[in-house]
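Enquirer: Sequence and computational prediction follow.
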Amino acid sequence: MKIEQIHHVAYRCNDAKETVEWYGKMLNMDFILAIAEDKVPSTHEPDPYMHLFLDAGNGNVLAFFELPTKPKMGRDPNTPVWVQHIAFKVKDRDTLIEFKEHLEANGVEVLGITDHSLFHSIYFFDPSGHRIELACPDPEEEAMLARMDEVKWDMLEEWSQTKKAPKHADWLHAKELEKNT
């Protein structure tokens, strides 16, 4: 018994139409399906909603719900804004730079490019306040992943016992730290 893949990931949005248009314009995602009901199928709760599905590439689907009868959505005040995010892979660094320029030209504030050694990322927010990451692989990704694979269980065990960052993979952000000193 094994999971095959993610069927879809669903988030809430403030405005269904704005969300479809934004993801289409900013990230070139196609709008593939809409479902609207006055009653929740799983709970039978009377609550009108619009459920949107967007093509996130390679069989991946990103979905949103607009819930007009519910209080305005917010964030968990105990979770830093950088923690909860949706990350999408792009082909390479040139594509990442192209997206960064496209987003900025359309008024989206972009953080990065951040060098995570294994991959390089930019960060920004959608109109509903969801943090988005676009990431491209580093040319040396495979070798670094092999190195990380060797220490993952030791890192997890040390973290579990101490709740302090293990030093097994300090090299990952060494380049980024050098740039900032």
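Expert: Noted; the coordinates are in hand. Numbers count the residues shown, from 1 in each chain.
Enquirer: CA atoms for contacts and neighbours, from now on please.
Expert: OK.
Enquirer: Count the residues that sit near N60.
Expert: Burial measure for N60: 15 neighbouring residues, criterion other CA atoms under 10 Å.
Enquirer: Report the contact partners of it.
Expert: The neighbours of N60, taking CA atoms under 8 Å, 6 or more residues apart in numbering as the test, are I6, H7, H8.
Enquirer: Second structure for comparison follows:
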Amino acid sequence: MSAIKPSGIHHAAYRCKDAKETVDWYGKVLGMEYTTAFAEDHVPSTGAYDPYMHVFLDAGNGNVLAFFELPNQPEMGRDENTPQWVQHLAFRVGSEEELLAAKEHVESLGIDVLGPTHHGIFKSIYFFDPNGHRVELATDIGTDEQYAELKRVAPLMLDEWSQTKKAPRHADWLHEIARKEHGVG
């Protein structure tokens, strides 16, 4: 057991192409308040010369999303060995109604939205920010019993995955819930 016991995430930081555009987009699309900025010519932790703008946005409930604009670095890219759907920022909304209203809002801004996708215990929509980061909005719909069962089988699933590298079938009931919702099966 580790002696470290985190009390939450202080902030999660990502790179952006343009700090102002990013702040404006997250404010307009997701209603995040821009709270703080740091700009330096030298990186405090390394001392290296690398001018940057570091912006912070209130993501709700004490969570902070931050971005770095790095004008002297090569153009921003993505990990081409990782599919676009893997790396994403997921934010919680309070209900299915809020999720559908969010989809309508995002689409009204001319942004393509995928979903809602039913994951058994939550539903979500997906779209991309101006930096190419995939954004997910999700709402929990599961029962206490379902979450308890997922917690119970999690170690079993991880052990089986570690040995086989194939999807363990311990939570097939999740897929059955989603299939029934879509009228399949």
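Expert: That came in fine, so what should we check first? Note that the coordinates shown come from a computational prediction; the quantities given were computed from them, not determined experimentally.
Enquirer: Going by distance to D154 of structure 1, which of the contacts of N60 of structure 1 wins?
Expert: I6 (28.0 Å; CA to CA).
Enquirer: what's near enough to touch whatever residue of structure 2 lines up with the closest one?
Expert: By TM-score structural alignment, I6 of structure 1 lines up with I9 in structure 2. I9 of structure 2 is in contact with N63, V64, counting by CA under 8 Å, 6+ apart.
Enquirer: coming back round to it: how about CSV for the contacts of N60 of structure 1, with secondary structure added?
Expert: As requested, these are arranged in CSV below (DSSP: H, G, I helix; E, B strand; the rest coil):
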residue, secondary structure
I6, coil
H7, coil
H8, coil
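Enquirer: who touches stretch 26-42 of structure 2?
Expert: Contacts for stretch 26-42 of structure 2 (CA under 8 Å, 6+ apart): 23, 48-60, 105-106, 109.
Enquirer: mind listing which of these are in strands?
Expert: Y49, D50, P51, Y52, M53, H54, V55, F56, L57, D58, A59, G60 (DSSP state E).
Enquirer: now, which of these sits nearest Q87 of structure 2?
Expert: Once CA to CA is applied, the member of those that ends up nearest Q87 of structure 2 is A59, at 17.8 Å.
Enquirer: Alignment lookup: the closest one to structure 1.
Expert: Under the alignment (TM-score structural alignment), A59 of structure 2 pairs with A56 of structure 1.
Enquirer: separation between its match and V9 of structure 1?
Expert: For A56 of structure 1, the distance to V9 of structure 1 equals 10 Å [CA to CA, to the nearest Å].
Enquirer: quick one: the strands in structure 1?
Expert: All strands of structure 1, identified by DSSP E, fall at 9-13, 30-39, 46-55, 61-66, 85-89, 111-115, 119-125, 131-137.
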